[in-house]
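Student: Predicted model follows, preceded by the sequence.
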Amino acid sequence: MQSNSDVVDKWIGMGKKEQPKHLIQFLEKVKSSPGFRGVHEFDHAKIPSLDTEEPPNCWALPIVTLTSIAIALPDIDFHLIEELIRSVYEGFMYIKLVEENLDSRNDLVYIRKAAELVWVEVDLCYKWLDVDLRKAATEGQNPKGVLEGLSEKAKERFIEFRKKDPNACLKGSPSTWPPNMLAANCMYRVCQTLLQSSDSRVFENSKSMFDRLSTMIADITGACLTNLDKVISMRCHHGTIEERAAGVRSAILLLGKTESVLHILRSQSLPSSAPDQLEKIDHWRSHSKEVDNLSCSSSSPSNCSPTSQSSSDLYLTVD
């Protein structure tokens, strides 16, 4: 009879054969962006929402929004766009896994639906809410023109959707807006943030803007996937004995599939050593601001260093 160790090794080996090679290569970008800076850079609190209140964020929606913008940039080698889409596609599967497991109260279910709505159209048709992104890329605008155009389209779409359902933003909290309105609001805010935070050189150079967007996407993806350790652990402690056995097997497979991803991410610094504070993107952003404020108010250099992830291995027990 095989020992538990042999069984674990077998399942991990099976997982390793299915590692997301495009995602792994893509996440190498986080090494040049310490602290997952893209988590903070994709939108700014000073940018107003398209309605009176601001919806929360999920991990996936800014990623698919930034990807949409990247596809619309002119003069970008189509091979680079295809590679970006493959990387986001592989990452999206694990992002969904994180959000489904850690959004236990379904607080972000409509925002997550908005991300899926956008992603299906981007992945299959190179469109964002029926806006042809590749057509936008051939219209000869520079990156600034693309951002301004998409920002205006997002605003128009939001107004159109609100006219169809005037009470959509009044029925409950912004987190329950219709998915298409959430997607439009996110695109507007991201474009406006990029317009206000980019320098003139980036506005004139599509490749520079594409590289910036790619790094932001990698940062947000990487930050989200730092939660994979917790998801893997949760799968080992869920349900009945029979369900737990199946959960352990799936956790071991997942560990094998994401071994290289986790290796990359464990070398990066985190804003907190408490995993619960980093499960959702808004928690991550809020906690990072608190850390920055404390660091700025302290005269001790040691307080300015973010918390490092533990590089210890994750151990699974097969009952």
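Tutor: All right, it came through fine. Residues are numbered from 1 along each chain as shown.
Student: Going by C-alpha atoms from here, please, whenever you check contacts or count neighbours.
Tutor: Will do.
Student: Confirm that T215 sits in a strand.
Tutor: No. Counting by DSSP: H, G, I helix; E, B strand; the rest coil, T215 falls outside a strand, being helix.
Student: How many residues are close by the residue nearest to it when sequence neighbours are not counted?
Tutor: For T215, ignoring the flanking residues on the chain, the nearest one in space by C-alpha to C-alpha, 6 or more residues apart in numbering is K29 at 5.9 Å. When counting by other C-alpha atoms under 10 Å, one arrives at 20 neighbours for K29.
Student: okay, pairing it with this:
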Amino acid sequence: MCVCYCWMPVFSLWISNANRNIKIYILYFKNGMWVGERTVEGFSKSVNPLIQKGAKGQPNYLIKLIREKSTVGFHGVAVFDQTDDYNIPSVPYPDIQSSNCWRLAVVTLTTIAVSLPEIEKEEVDCLLECVREGLLYVTLVEKNLNFMYDSQQAAETLWREISTNKWLRKELQNPAFQKSTAGQIVKWFRDNDATHYLEGGIWNRDMHRLICGKSMYRITETILCTYNTNIDDATLSQKELFDSLSSMIADIIAACLTNLPQIIIMKCHYMSAIKERRTRVKDAAQLLGETTEIIRLLQDHRIPRMNPSDMPFLNKWRAYFRNPSSSDEGHASLLLDVSEPPRAVDYDPPRS
């Protein structure tokens, strides 16, 4: 059995309206048979409490980040790494993949943001909590739709380091930063990364550290090229850099989370045993409750008309922004299209 929740316009069905709007639900078997209305109503009563439970645990910090910092069109996804566009030479270890991992991009940008000493501790702590909540869902997307073991393990390692105020075993609360400009701090990350590469060959270094280092190199070079003279003459303030990094972080997380509807549906696919079916449907219902507000927000962000199979991949998003098709005018919806099934059947819904 597969369960698809189709909202109009997107996930607008609230629990209190579930029975009145029952036809917004579509339930069907793998063989394409339509589940009858009586079954849908019974299933609704069974699942609604789980959706409500999820809604009580919605990620409020993440919602605030997306609402306040994310841009229409996910601009940050296009600009956070432009090493290819700027033709930056000598990007080290070209065979090491570091640019297709959502988590690694988010954590690398966060590393720079939290190192800026002029930013109030409250703002830094808030950003860290936003990222912590966001990474829970980004991880869910990556593990189900875009599994890249080395890069994702590198991101996990780097995130654990941030919790101890370190980056690749170096102190993030560097005393030298107290007298540094925003540009000088960015250059510190770039230059320390270059030193890291020159210390030894790939076989003498931990692979995860190399991946983290390459990600930092690409992002810091992009920042330096983007701001150029503002970096050199110190007119870029730490607050301006922090806000820019926060916006990119929000956009990358938001773009990744456009895949949440796929995850919700996948949780109801590929089930054989009844016990497994009930467990996965309950998980899907709770996830739906947690993320309904996020999905609503994303619908207003002009989701690009990409091939749905490309959307779990960060490099596909970046490629799209570099060369958007002229036929892709307008924006896509997170509505889940389900072809009309041929006949109705009744099925005993899973019990809570």
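Tutor: That came in fine, so what should we check first? This structure is a prediction, so every number in the text was calculated from the model and none was measured.
Student: What's the TM-score once they're superposed?
Tutor: Between these two chains, after superposing, the TM-score reads 0.84 (TM-score structural alignment, normalised by the length of the first structure); 292 aligned residues with a C-alpha RMSD of 2.4 Å.
Student: how close does the residue nearest to T215 of the first structure get to L265 of the first structure?
Tutor: Relative to L265 of the first structure, K29 of the first structure is positioned 11 Å away (C-alpha to C-alpha, to the nearest Å).
Student: re the thing from before, return the residue of the second structure aligned against the residue nearest to T215 of the first structure.
Tutor: Taking TM-score structural alignment as the criterion, the aligned counterpart of K29 of the first structure in the second structure is E68.
Student: Please apply the same query to V98 of the first structure.
Tutor: Residue correspondence to the second structure (TM-score structural alignment): V98 of the first structure is matched to V141.
Student: helix/strand/coil for that match?
Tutor: Remark: V141 of the second structure carries the secondary structure label helix [criterion: three-state DSSP].
Student: who's in contact with it?
Tutor: When contacts are counted by C-alpha atoms under 8 Å, 6 or more residues apart in numbering, V141 of the second structure touches C256, L257, N259, L260, I263, P312.
Student: again, only using 10 Å
Tutor: W102, L135, F147, C256, L257, T258, N259, L260, Q262, I263, P312, F313 (C-alpha atoms under 10 Å, 6 or more residues apart in numbering).
Student: Return the members of those classed as buried.
Tutor: Neighbour-count burial (16 or more other C-alpha atoms under 10 Å) is assigned, among the contacts of V141 of the second structure, to W102, L135, C256, L257, T258, N259, L260, Q262, I263, P312, F313.
Student: Check the contact lists of K29 and L265 of the first structure and give me the overlap.
Tutor: If you check K29 of the first structure and L265 against C-alpha under 10 Å, 6+ apart, the residues they both contact are F36, G222.
Student: count of residues packed around A45 of the first structure?
Tutor: The number of residues packed around A45 of the first structure, counting by other C-alpha under 10 Å, is 10.
Student: Alignment lookup: V7 of the first structure to the second structure.
Tutor: Per TM-score structural alignment, the equivalent position to V7 of the first structure in the second structure is S46.
Student: now swap in T221 of the first structure and tell me
Tutor: Residue correspondence to the second structure (TM-score structural alignment): T221 of the first structure is matched to I253.
Student: Ok, L84 of the first structure next?
Tutor: The criterion is TM-score structural alignment: under it, L84 of the first structure has L127 as its aligned partner in the second structure.
Student: and the gap between the residue lying closest to that match once chain neighbours are set aside and N323 of the second structure?
Tutor: Nearest residue to L127 of the second structure in three dimensions, chain neighbours excluded: S246, at 7.5 Å (C-alpha to C-alpha, 6+ apart). When distance is defined by C-alpha to C-alpha, S246 of the second structure is 25 Å away from N323 of the second structure.
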